[in-house]
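Student: fold the stuff below for me.
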Amino acid sequence: MTARPKVAFIGTGGTISSLGRDSLDILDYTATGNRLEAQAILDAVPEVRAVAEVVPVAFRAVPSPAIGFAEWRDLVKTCERLAAEHPDLAGIVIGHGTATLEETAYALSLTLTVDVPVVLVGSQRPMSALSSDAGLNLVAAIRTAASPHSRGRGVLVVLNDEIQAAREVTKTSVARLQTFRTPDFGVLGHVDGASVQYYRRSERSHAPGTPFDVRALDALPRVDVSYGYADADGTAVRAFRAAGAQGIVSAGLAPGMTPPREADALEEAAAAGIVVVQSTRAGSGVVPLTTRLRERGILSADNLTPQKARILLALALTVTREPSEIARIFATY
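Tutor: Predicted structure coming up:
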């Protein structure tokens, strides 16, 4: 009999760990405050034992809006410890709330020090709900982490039987099960039953081996996102400057433009030494580095969403403040 692969499961809370008032509570379940730790989640889905030898790892059981840099850093160190303690570890699965799942996935894809597959998984419906997607999503994620074909692909996101790249995926719907999408490029592969199949890979660089080491950091440099809209006058940009922002990401109008007064405020920020990166609120597409942006001293976020451009800019600022080098980083990762 073939030995089952060993997969670690780190529980961070979120909908996949939540228990509502009853089986029809699929929207207001967070009001109960009931969340399962990693071992209890595995106990609720005994089918995982047929897929892998799963090692539960308690972390935090919180809603994902409460997760940020401190948790990313501690997850990096936890994954490093697990890989050292279990030389036969096939992969790591991290249970996570869907609200910030894409941000944690991208942050880890830039900062992890381990080369085993790391898969983030969540659910749209709580564990207690009628027709919850939590159990099958967890099984699919464990299968993906255990697959030797998942190595070398960076951090992966698995929900709804689909495998997505951390850099590219985004949450597109509040409640639909197919919420996680990659608008420009589509999925990497599928999990159909026991079959984990890949059809493409992301070409951008990822951890391990990046220059971003967060293990000893207390915080990242402050980077804020200024959302573009008709009549935006730069008030937010000036407030971010006053708050000590070292970088600002403009979530501009497609294809990467801002109203005149907002543009003036961004130019003033760049002239003051704040690194300004132009993204777009459109949700997909590359922001072209136009003559207007170059003349204002503003960089392009490539096709990163504003929330992911913020992460990459903050990490870039831990290693350089040179605009040309930051531009290279955005073209690399």
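
Student: please make it C-alpha for all contacts and neighbour counts, starting now.
Tutor: Will do.

Student: hey, where'd the strands end up in the stretch 1-150 of the chain?
Tutor: Using DSSP state E, counting those that start in this stretch, the strands of the stretch 1-150 of the chain run over 6-13, 18-19, 34-35, 53-62, 89-95, 118-121.

Student: deepest of those, which one?
Tutor: Among the strands of the stretch 1-150 of the chain, ranked by average contacts under mean count of other CA atoms under 10 Å, first place goes to strand 118-121 (a mean of 29).

Student: isn't Ala314 up against Arg222?
Tutor: Yes - the pair Ala314 / Arg222 is scored as a contact, 6.8 Å apart, by CA atoms under 8 Å.

Student: who has more neighbours, these two?
Tutor: The residue with more neighbours, out of Ala314 and Arg222, is Ala314; 21 against 16, by other CA atoms under 10 Å.

Student: hmm, who's touching whichever strand or helix holds that one?
Tutor: Per DSSP states H and E, Ala314 falls inside helix 306-316. Residues outside helix 306-316 that contact it (CA atoms under 8 Å, 6 or more residues apart in numbering) are 103, 106-107, 167, 212, 220-225, 247-251, 277, 279-281, 301, 326, 329-330, 333.

Student: would you do the same for the sequence below? I want to compare the two.
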Amino acid sequence: MARVHILATGGTIAGRGATDTSSAYRPGSVMIEQLIDSVPGLASLAEVTGEQFAQISSQDMNELLWRGLANRINELFEGDAADGVVVTHGTDTAEETGYFLHLTVTSERPVVLTGSMRPATSLSADGPLNLYNAVSVAADRDARNRGVMLAINDDLHSARDVTKSSTTDVQTFISPGPGLLGTARLGRIRYFRRPVRRHTTQSGFSADGERRMPRVDVLFSHAGMHADLVRASVSLGARGIVIAGVGNGNVPGPVVNSLAEAVKSGVIVVRATRVGSGDVERGVELNDDDLGFVVADQLSPQKSRILLQLCLAHELDRKAVQDAFYQY
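Tutor: So this is what the prediction gives:
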């Protein structure tokens, strides 16, 4: 029987409300042992163990915890202490944690994030079934070498492609563009594809604590955006700026000039888009070669920030950063 270790970080899946129908709740208040006990049939899927890695709302997730998670997962796999790992996580930043792990876990063994949109004490809580499905995927030998995944609401997403699309809908997670990796329903798993970009064992990135994750700011573009926001980021020590641009990663003219000045000072600028899907292409409307900009290709602003941080931590130059956005 496969050995699956659950790393609990808190979030809504571990939330507790005053009543079964209350909309007010406290995330991260149910411990991992209680979560495991709330899911009938887990023992039939795998030999399950649990660990309370953190107990936070996912808006408080940060780079230090990301590194700790990646290193703990790598330690479990290198010591042959688990065949698969499940991470329970709040939904707000699950896509960011998942993508960081997608780039820094060094094993082909499955890592599966899951969470819930309703707290554990809620009427019709979705957490127990999500956890059941996540464990079934983590225990599945065919889940290997698919990168880090998110199993939620019967769907199976790649951590690279998934994003949260609704503040409250149980079916909030989507993978625009590439689509689902597969489905996982009551332990029945179907795979549709494998990720084609580099991840985990093919990744050149490390979560080594010796490498400092530099500051990278995300600036949201809009009509009438002020150029002084760019100068403020640079003055506060940002080594990278990701633009959540309009359309194909665009910003107003004065902001373009400020970004070009930032590039000359050594800051790496990545043009992403605030639009929910689609590619940001080089040389469309802006001359990226002359301006020294990097384009995000398919990555969202929040995931572009993670990739850029890792690139900077590994001291990649601008050309290598652009290559990374096409490779990862």
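
Student: and the TM-score between them?
Tutor: TM-score for the superposed chains, counting by TM-score structural alignment, normalised by the length of structure 2: 0.96, backed by 326 aligned residues with a CA RMSD of 1.4 Å.

Student: before we move on, the earlier item: which residues of structure 2 does the helix holding Ala314 of structure 1 align to?
Tutor: On structure 2, the counterpart of helix 306-316 of structure 1 by TM-score structural alignment is residues 301-311.

Student: so how far is the matching stretch from its chain's centroid?
Tutor: 10 Å (CA atoms, centre = their mean, to the nearest Å).

Student: again, but for stretch 167-179 of structure 1
Tutor: 12 Å.

Student: do stretch 298-305 of structure 1 as well
Tutor: Using CA atoms, centre = their mean, the offset of stretch 298-305 of structure 1 from its chain centre is 17 Å.

Student: hmm, who's touching it?
Tutor: Counting by CA under 8 Å, 6+ apart, residues outside stretch 298-305 of structure 1 touching it are 167-168, 267, 270, 275-281, 283-289, 293, 309, 323, 327, 330-331.

Student: same question for stretch 242-257 of structure 2.
Tutor: 216-227, 230, 269-275, 279-281, 284-286, 300-301, 304-305.

Student: do the same with stretch 214-221 of structure 1
Tutor: Counting by CA under 8 Å, 6+ apart, 69-70, 73-74, 76-77, 111, 245-247, 314-315, 317-318 sit against stretch 214-221 of structure 1.

Student: and the residues you listed, which two are the farthest apart?
Tutor: For the contacts of stretch 214-221 of structure 1, the maximum inter-member distance is 26.9 Å, found between Lys77 and Ala245 (CA to CA).

Student: ok so, going back, so which of the contacts of helix 306-316 of structure 1 sit within strands?
Tutor: Val223, Asp224, Val225, Gly247, Ile248, Val249, Ser250, Ala251, Val277, Ser279, Thr280 (DSSP state E).

Student: map the second one across to structure 2 for me.
Tutor: When you say that, I think you mean Asp224 of structure 1. Per TM-score structural alignment, Asp224 of structure 1 is aligned with Asp217.

Student: ditto for Ile248 of structure 1
Tutor: Aligned partner of Ile248 of structure 1 by TM-score structural alignment: Ile241.

Student: contacting residues for its match?
Tutor: Contacts of Ile241 of structure 2 (CA under 8 Å, 6+ apart): Val216, Asp217, Val218, Leu219, Ser233, Val267, Ile268, Val269, Val270, Arg305.

Student: and what of Ala327 of structure 1?
Tutor: Leu299, Ser300.

Student: so how far is Val158 of structure 1 from it?
Tutor: For Ala327 of structure 1, the distance to Val158 of structure 1 equals 30 Å [CA to CA, to the nearest Å].

Student: do the same with Asp43 of structure 1
Tutor: 20 Å.

Student: which one of these two is surrounded by more residues?
Tutor: Counting neighbours by other CA under 10 Å for Asp43 of structure 1 and for Val158 shows that Val158 has the greater number, 29 against 12.

Student: what's the match for the more buried one in structure 2?
Tutor: Looks like Val158 of structure 1 aligns to Ala151 there (TM-score structural alignment).

Student: wait, that match sits on Leu129?
Tutor: No - assessed by CA under 8 Å, Ala151 of structure 2 is found out of contact with Leu129, at 10.1 Å.

Student: residue in structure 2 paired with Arg328 of structure 1?
Tutor: So, by TM-score structural alignment, Arg328 of structure 1 is matched to Asp323.

Student: burial measure for its match, as a count.
Tutor: Using other CA under 10 Å as the criterion, the residues surrounding Asp323 of structure 2 number 13.

Student: quick check: it vs Leu308 of structure 2, distance?
Tutor: 11 Å.

Student: and if you look at Gly253 of structure 2?
Tutor: For Gly253 of structure 2 relative to Leu308 of structure 2 (CA to CA), the value is 24 Å.

Student: ok, whichever residue in structure 1 pairs up with Ile268 of structure 2 - contacts?
Tutor: Aligned counterpart of Ile268 of structure 2 in structure 1: Val275 (TM-score structural alignment). Val275 of structure 1 is in contact with Gln246, Gly247, Ile248, Ala269, Ile298, Leu299, Arg321, Pro323, counting by CA under 8 Å, 6+ apart.
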